[in-house]
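Student: Structure for the following, please:
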Amino acid sequence: MKSRTKRGLIIVAGLATLAVVSTLVLNAFQDNLVFFFSPSQVATKEAPADRSFRLGGLVEEGSVKRSSDSLAVQFVVTDGAKAIPVTYNGLLPDMFREGKGVVTQGRLDSSGTFHADQVLAKHDENYTPKEVADTLKTTAYKEPSAAEARQ
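Tutor: Model (predicted):
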C-alpha cells in the first residue's frame, strides 16, 4: 500500500473511533440527566412519565405520615398552587421538616403519587430552588418563619 492510502485509512479509522466514543459518552450523559420540576409543572404534565426526575417544593404542614413498623413515610410537596403526594422508604435527612424546602428524586406513577428514591432537604434558611421560589411568589404562599417552624 502506498503511504497516502495508509494515511487515509488511519484518518478514517480515527474518525470512526471518535464517533463511537462520542456516541457512548452522549448516551451515558443522557441516561444520567435528571430534570427538576415544581408540583405545578408536574400537575400540568410537563414532567416525563417514563423517566426519573426531581420534584421540589415545600413539605406541606400536617402532611407527614410515618409508618410505625418500617422506614416508609408519606408527605405532600407543594409550591403553593399544586400539591403532589410523595412516598419514600428510607431515612430522611435531619433537616427534613414540615413547611421547609425539599427536593425529591424518583418517578411519578399513574395515580399521581411520586415515589421518591432520594430525599434532599434544604440546608439553610436562604435556599429555595429558583423554580419553586418563582411559583411561590406568584401564588402568594407564605413560608413559615424560623420561629413558626420551631413551634
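
Student: make it CA atoms for all contacts and neighbour counts henceforth
Tutor: Will do.

Student: residue boundaries of the helices in this protein?
Tutor: Along the chain, counting by DSSP state H, helices occupy 3-32, 39-43, 130-139, 146-150.

Student: buried sites along the third one?
Tutor: Judged by neighbour count using 16 or more other Cα atoms under 10 Å, the buried positions of helix 130-139 are 132, 135, 136.

Student: for the second one, same thing?
Tutor: Within helix 39-43, the residues scored as buried using 16+ other Cα under 10 Å are 39, 40, 41, 42.

Student: ok, now the longest one?
Tutor: When neighbours are counted by 16+ other Cα under 10 Å, no buried residue of helix 3-32 is found.

Student: same check, this time on stretch 101-117
Tutor: Buried, per 16+ other Cα under 10 Å, within stretch 101-117: 101, 102, 103, 104, 105, 106, 107, 108, 114, 115, 116.

Student: here's the other one to compare against:
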Amino acid sequence: MNPRRKKRLLFASVLIGGVAAIASLLLFALNSNLDLFFTPTEVVQGREETGLMPEVGQRIRVGGMVVEGSVDRDPNSLKIAFDIADSGPAITVLYDGMLPDLFREGQGIVAQGTLIEPHVLEASEVLAKHDENYMPPEIAEAMGESHNKMEYSKGSY
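Tutor: I've put the predicted structure just below:
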C-alpha cells in the first residue's frame, strides 16, 4: 500500500472513530437527562404495552390527581407528603418546597423527581394544572372517564 492510501485510510479511520465517540457521548448525555412520564398505576404495575417498570433511583415524572384527605404538611417546615392516583393504585409524593398556588386535594398535578421506594417519589418539582378544563393529554388518556366522573361529582370550584 502506498503512503498516500495509508494517510487516507488513517484519516478516514480517525474521522469515523471521532464521529462514533461524539455520537455515543451525545446519546449518553441525552439518556441521563431523560425523564419518562408515568401514571401512578404504571409506577406500581408497569406499562402493559412495553413492560417498562420504573426502577428505584430513576428520575421520572408522575401525573395524577391528589387524593382527598392525603395531604400531610409538616408545621415546622415546607415539607409535604401527599398521595396521587389515577383510576388505579396511588403513590406517595414527598416534596420540600413551595407548592403552586393551584395545588389542592382533587387537583391534577405532575410531579417530577426520583423514585426512592417502589411506591414513593421524592419530588424536585410539582406542577399544578392551570385551570379546571385543562389536563395534559397523557394524564387525560391514562385516566379516561374516571377524571370526568370526579369533576362532575364535586361540582365546580
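
Student: Is it possible to get TSV of the helices of the first structure that adds distance to residue 77 of the first structure?
Tutor: Formatted as TSV, those follow (distance: least, Cα to Cα, whole Å):
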stretch	distance to residue 77 of the first structure
helix 3-32	24
helix 39-43	7
helix 130-139	11
helix 146-150	16
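
Student: wait, which of those helices is closest to residue 51 of the first structure?
Tutor: Closest to residue 51 of the first structure of these, according to Cα to Cα: helix 3-32, at 9.3 Å.

Student: From the contact counts, what lies against the closest one?
Tutor: Applying 3 or more Cα pairs under 8 Å, 6 or more residues apart in numbering; DSSP states H and E, we find helix 3-32 of the first structure packed against no helix or strand.

Student: Have a look at how far, on average, that helix is from the second structure.
Tutor: When the second structure is overlaid, helix 3-32 of the first structure sits 1.0 Å from its aligned residues on average, using mean Cα distance after the TM-score superposition for the first structure.

Student: still on that earlier bit, just name the closest of the buried residues of helix 130-139 of the first structure to residue 28 of the first structure, please.
Tutor: residue 132 (28.5 Å).

Student: which residues touch the counterpart of the closest one in the second structure?
Tutor: Residue 132 of the first structure maps onto residue 139 of the second structure when the alignment is built from TM-score structural alignment. By Cα atoms under 8 Å, 6 or more residues apart in numbering, the residues touching residue 139 of the second structure are 39, 63, 64.

Student: any idea how far residue 35 of the second structure lies from residue 95 of the second structure?
Tutor: Using Cα to Cα, to the nearest Å, one gets 17 Å for the distance from residue 35 of the second structure to residue 95 of the second structure.

Student: who's more crowded, these two?
Tutor: Neighbour count, other Cα atoms under 10 Å: between residue 35 of the second structure and residue 95, residue 95 has more, with 22 against 15.

Student: What lines up with that one in the first structure?
Tutor: Aligned counterpart of residue 95 of the second structure in the first structure: residue 88 (TM-score structural alignment).

Student: any idea how far that match is from residue 82 of the first structure?
Tutor: Using Cα to Cα, residue 88 of the first structure is found at 19 Å from residue 82 of the first structure.
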